[in-house]
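[1] no FASTA, just this:
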C-alpha cells in the first residue's frame, strides 16, 4: 500500500477501537492507524478471528503489529463491550451486517445494525470515550428519488420508500438511532461518514460487493450491464476521511459524504478498464440494458430493482462539505477503478480473459 500523508493532529489520539476490521474498509483502516503509530484495539466476534485481521494488515504493508490488540465482542450481545472500550479515546464503528443475498426477514439486518450501533455508542459513552465515528452509507442519504438527483448531507433516504432493500433500510435506521441516542443522552461526540460505492486496492480474496463488480467484468461474467450511474470513492480515501472525522474539532455532530467525483455508469467503468487493459477488451461488457429491459428483468431479479427504480438518472453527489470542513482530497475516480483492477490481478484473483 502506498504511503499516505498523515492526518493533521493524529498524534493527539490515544488507543483507537475499530469494529468490523475483517471487512474491506476496516482492514485498510487498521493498517493506516498502525502505520501512523496509533495503538489500535480491534473487536472480533469470536476468538481466533484475529488471524484474519493480521492477514489484511500484512497485505497492506503495515509493520507495527506491536501496537495491535484484540477484544471479543459481538454487535448482537452486550457481553464484551465494556472491556472493549475500556481505556479507549476514540471509536471507529465500521461493522454492520451485509449479507450476500437479501434476508427473508428484513429485521435480520435492521436489528443488528441499529442495536449494534447503540451498544457500541452506549458503551463508549459510559467509558468516557471522546468521539465515535460511525460508518454509515450513501444508502442512508440518496435512495429516495429527488427530481434534481442532487444529494448532500442534508438529505436522508426515507425508510418507507417503496421497494427499499433491507440493507439500505438498515443503514438509515441505524444512523438515525445513533444520532437520536447522542442527542437524547449527550456525553459523547458523534461523527458519521457516508460512503458511496467503495473501490480501490483489495487486501485479500474475500471481496466486497463493489470490488467483485470489477472482477466480474474482467472475467467476462457481466457481458451486459444495467443502465445505472453511481458514485465511486477509493477505500483509502474513505479511511482518510474517517481519521479526519475522528480528530478534527469541527467534525463533531456532522455527517460527511464520501465520493470521489462525478457519478459513473457500469458501462463507463467498463470503458475505463478497456482502455487500461486492452487484453481484457473482449471480456468486458460493451452494452447495457435499456430502462424498459431493466424494469422487466427486475420483476424476477431483485438485484436490478435499484437500477430499474432510478430509471437511468445520474445522481450528483456533493463532497463539498468534507473538502471544506476537513480538507479532504479524494483520488480521481478513474485512478480508483484502475487501482482496483491492478490489485485484483496482482493478487492473482483475476486473470483477464479474451475470446478463446
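    Now that the structure is in, tell me what you want to look at. Owing to the predicted nature of the structure, the values given are computational and were not obtained by experimental measurement.
[2] Could you use CA atoms for every contact and neighbour count after this?
    Will do.
[3] wouldn't residue 290 be in contact with residue 227 here?
    Yes: with contact defined as Cα atoms under 8 Å, residue 290 reaches residue 227; the gap is 6.3 Å.
[4] between those two, which one's more packed in?
    residue 227 (22 against 16; other Cα atoms under 10 Å).
[5] Would you enumerate the residues in contact with the more buried one?
    265-267, 288-291, 294, 307, 311-312 (Cα atoms under 8 Å, 6 or more residues apart in numbering).
[6] Touching stretch 130-142 from outside, list them.
    89-95, 121, 124, 151-153, 155-157, 168-169, 171-172, 175, 188-196, 242, 245-246, 252, 257.
[7] sorry, back to before: go through the contacts of residue 227 and flag which are in strands.
    Counting by DSSP state E, the part of the contacts of residue 227 found in strands is 265, 288.
[8] ok, and for stretch 328-338, which residues are buried?
    328, 330-331, 333-334, 336-338 (16 or more other Cα atoms under 10 Å).
[9] which residues are contacting that stretch?
    Residues contacting stretch 328-338 (Cα under 8 Å, 6+ apart): 199-200, 232-234, 237, 240-241, 244, 259-262, 269, 272-273, 276, 322-323.
[10] the strands in the stretch 251-356 of the chain, which residues?
    255-258, 264-265, 287-288, 316-317 (DSSP state E, counting those that start in this stretch).
[11] which strands and helices sit next to the second one?
    The one in question is strand 264-265. strand 229-230 (3 or more Cα pairs under 8 Å, 6 or more residues apart in numbering; DSSP states H and E).
[12] still on that earlier bit, now, of the contacts of residue 227, which are buried?
    Buried among the contacts of residue 227 (16+ other Cα under 10 Å): 265-267, 288, 290-291, 294, 307, 311-312.
[13] got the contact list for stretch 74-89?
    In contact with stretch 74-89 (Cα under 8 Å, 6+ apart) are residues 13-17, 41, 43-46, 71-73, 91, 112-113, 115-117, 119-120, 123-124, 127-131.
[14] hmm, back to that, closest one to residue 213 out of the buried residues of stretch 328-338, please.
    residue 337 (10.6 Å; Cα to Cα).
[15] What separation do you get for the closest one and residue 316?
    Here the criterion is Cα to Cα, to the nearest Å. By it, residue 337 lies 19 Å from residue 316.
[16] do the same with residue 135
    21 Å.
[17] ok, residue 47 - contacts?
    residue 72 are the contacts of residue 47 under Cα under 8 Å, 6+ apart.
[18] Assumed it was part of a strand.
    No: read with DSSP: H, G, I helix; E, B strand; the rest coil, residue 47 is coil and lies in no strand.
[19] Double-check residue 189 against residue 253; I have them as touching.
    Yes: using Cα under 8 Å, residue 189 is in contact with residue 253, at 6.5 Å.
[20] With neighbour numbers in mind, choose between those two.
    The neighbour comparison of residue 189 against residue 253 (other Cα under 10 Å) goes to residue 189, with 21 against 17.
[21] ok now stretch 191-211, how far from the chain's centre?
    The chain centre lies 5 Å from the centre of stretch 191-211; the measure is Cα atoms, centre = their mean, to the nearest Å.
[22] buried set for it?
    Here stretch 191-211 shows 191-204, 207-208, 211 as buried, counting by 16+ other Cα under 10 Å.
[23] Below is an additional structure, to be compared with the one above:
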C-alpha cells in the first residue's frame, strides 16, 4: 500500500502554515508524494521545518505560488491527484483584503483544478466561522446545516471571508462545464485549532496561547471556544481525501464540548505554574473589555461575542470520517510545551521539558 501511495501526489497549499505543516507531515508519513506551495522559497524560517520532516527528501517538492495570482496555479496543479487547499488569511484583525484574498485564492485554486484532469478531489479548509456567526445562536447547538449570515449583526471580517469563500466554492462546483474536470469537493469546518506547532512561525492560534503563557493579558475575557487539535484536523483532511463518502459534504471539526477562555488558561496553569509560569486566571468583567476595545482593534473584534455560549455537534466527523477527537486539555498542554521548545515562549528556570508530545 505504501508503494502505491508513492505514486499519488497531493498538493497542499500554504504548506508552511500551522495546520498545513501537520498535513504535509502526515501525508509523508502515510506514503504520499507531496507538492507544497509557499509564498517564497527564500524564507528559511518557513521552509526549513518542512525540509526537516521525515521523508521530505524523498517525497516533498516545494514550489512558489500566490493565492491572488491565478496564472500560477495551472502549473502548480499539474500531475496532482488530490488538493488540500489549506491556505487562507487568518489575521488577528481582518480587513477587506482578507475577504478578497480568501475568495480569489479559493476560486483561483478551484479553477485550476477544473482545467487539470488529474485532480480527483479537493479538500477545502473552511472554518466554524462560516457556520455560527451573524445569527443569534446563544445557547443553541449548531451543525453543518447552519451558515453564518454575512449581513447579520456581530459578524467580523474574518468570519465573512470564510463564509463568502466557502459559499463561492460550492457555487463554483455547480458551474463546471462539460468537458472540464468535474472533481469532487469536501469542505472541513474546524473550530479554534490548537496543539503543538511544528514551526517557529507565529500564527493567530499560537499568538493567543503565547500571550496567556507570557501573562501579556491582564485577565481573561468571557469568550467561548470550540477547539480541535491540529493533529486531528490534519488527519481529518487526509481521511476526507481518501473517503468517497465525504464527497460533497461539509464537516464540522470540534471537540465534544465547548470551553471558556478561563478553561484554556486553567489547563496551562495546572501544568506550568509549578514550572515558573504565571498564568492569568482573573476573569475580566464586560465593562473592562468594552473599555479596552477603544484602544485595541483586536479587542473590539471580540466584543460582540463576550458571554455568548454556543454548542456544536461533531457527530458527522465521528461517524463519517471515524475521527476520534483529542481531549482539548492535552492539546493545550502539548501546545504550551511546543511553544517553549520552539523558543516562542521563554524557558523559566523551573521548566521541565518532556521527551515527547
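    Thanks, I have the structure now. Please read these numbers as outputs of a predicted model, since none were measured by experiment.
[24] that older thread, among the buried ones among the contacts of residue 227 of structure 1, which one sits closest to residue 59 of structure 1?
    Out of those, the member with the shortest distance to residue 59 of structure 1 (by Cα to Cα) is residue 266, at 28.3 Å.
[25] which ones are touching the closest one?
    225-229.
[26] hmm, back to that, show the buried residues in the contacts of stretch 328-338 of structure 1.
    Counted by 16+ other Cα under 10 Å, these give 199-200, 232-234, 237, 240-241, 244, 259-262, 269, 272-273, 322-323 as buried.
[27] re the thing from before, now a ChimeraX select for only the buried ones of the contacts of residue 266 of structure 1.
    Buried residues among those (16+ other Cα under 10 Å), as a ChimeraX selection:
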select :225,226,227,228,229
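[28] ok, and the contacts of residue 266 of structure 1 in structure 2?
    Among the contacts of residue 266 of structure 1, the contacts conserved in structure 2 (both residues aligned by TM-score structural alignment, their matches' Cα atoms under 8 Å) are 225-229.
[29] any chance of those in a markdown table, with distance to residue 283 of structure 1 too?
    Listed next are those as a markdown table, based on distance: Cα to Cα, whole Å:
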| residue | distance to residue 283 of structure 1 |
| --- | --- |
| 225 | 13 |
| 226 | 16 |
| 227 | 18 |
| 228 | 20 |
| 229 | 21 |
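[30] who's in contact with stretch 229-237 of structure 2?
    Contacts of stretch 229-237 of structure 2 (Cα under 8 Å, 6+ apart): 19-20, 22-23, 26, 84, 123, 188, 190, 193-196, 253, 321, 323-326, 328, 331.
[31] for stretch 313-321 of structure 2, same thing?
    By Cα under 8 Å, 6+ apart, stretch 313-321 of structure 2 touches 141-143, 236, 239-240, 243, 245-246, 251-256, 323-324.
[32] cool, and stretch 242-251 of structure 2?
    Applying Cα under 8 Å, 6+ apart, the contact partners of stretch 242-251 of structure 2 are 144, 184-189, 240, 316-317, 320-321.
[33] and with 6 Å instead?
    Stretch 242-251 of structure 2 is contacted by residues 184-189, 240 when judged by Cα atoms under 6 Å, 6 or more residues apart in numbering.
[34] Which of those residues sits closest to residue 298 of structure 2?
    residue 189 (22.7 Å).
[35] With adjacent residues omitted, what lies nearest to the closest one?
    residue 127 (3.8 Å; Cα to Cα, 6 or more residues apart in numbering).
[36] what residue of structure 1 matches up with that neighbour?
    Aligned by TM-score structural alignment, residue 127 of structure 2 pairs with residue 137 of structure 1.
[37] now swap in residue 142 of structure 2 and tell me
    Per TM-score structural alignment, residue 142 of structure 2 is aligned with residue 151.
[38] Same question for residue 316 of structure 2.
    Checking TM-score structural alignment: residue 316 of structure 2 goes with residue 321.
[39] Let me know the distance separating that match from residue 147 of structure 1.
    22 Å.
[40] For the two, indicate the residue with more neighbours.
    For residue 321 of structure 1 versus residue 147, neighbours defined as other Cα under 10 Å are more numerous around residue 321 (17 against 7).
[41] just the helices in the stretch 201-350 of structure 1 please.
    Using DSSP state H, counting those that start in this stretch, the helices of the stretch 201-350 of structure 1 run over 209-218, 235-247, 266-276, 291-297, 305-310, 320-326, 333-346.
[42] Distance to residue 63 of structure 1 added to those helices, as CSV?
    Below are the helices of the stretch 201-350 of structure 1 laid out as CSV (distance: least, Cα to Cα, whole Å):
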stretch, distance to residue 63 of structure 1
helix 209-218, 25
helix 235-247, 17
helix 266-276, 32
helix 291-297, 47
helix 305-310, 41
helix 320-326, 28
helix 333-346, 20
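[43] Out of these, which is closest to residue 101 of structure 1?
    Comparing the helices of the stretch 201-350 of structure 1 by Cα to Cα, helix 209-218 comes nearest, at 10.9 Å.
[44] Okay, buried residues for that closest one please.
    So, applying 16+ other Cα under 10 Å, buried residues of helix 209-218 of structure 1: 211, 213-218.
[45] Same question for stretch 340-353 of structure 1.
    340-344, 349-350, 352.
[46] on that earlier part again, who has more neighbours, residue 135 and residue 316 of structure 1?
    The neighbour count for residue 135 of structure 1 versus residue 316, taken as other Cα under 10 Å, is higher for residue 135 (24 against 18).
[47] Residue 291 of structure 1 maps to what in structure 2?
    Using TM-score structural alignment, residue 291 of structure 1 sits opposite residue 286 in structure 2.
[48] what do you get for residue 167 of structure 1?
    That one, residue 167 of structure 1, aligns with residue 158 by TM-score structural alignment.
[49] Quick check: its match is in a helix.
    Yes: assessed by three-state DSSP, residue 158 of structure 2 belongs to a helix.
[50] contacting residues around it?
    residue 94.
[51] repeat that for 10 Å
    89-96, 98-99, 102, 129-130, 164, 301 (Cα atoms under 10 Å, 6 or more residues apart in numbering).
[52] Could you do residue 31 of structure 2 as well?
    1-9, 55, 59.
[53] quick one: the spatially closest residue to residue 143 of structure 1 that is not a sequence neighbour from residue 291 of structure 1, how far?
    Leaving out its chain neighbours, the residue that sits closest to residue 143 of structure 1 by Cα to Cα, 6+ apart is residue 157, at 5.2 Å. From residue 157 of structure 1 across to residue 291 of structure 1, the span is 22 Å (Cα to Cα).
[54] can you check residue 155 of structure 1 too?
    25 Å.
[55] Just give me the match in structure 2 for residue 253 of structure 1.
    So residue 253 of structure 1 corresponds to residue 248, using TM-score structural alignment.
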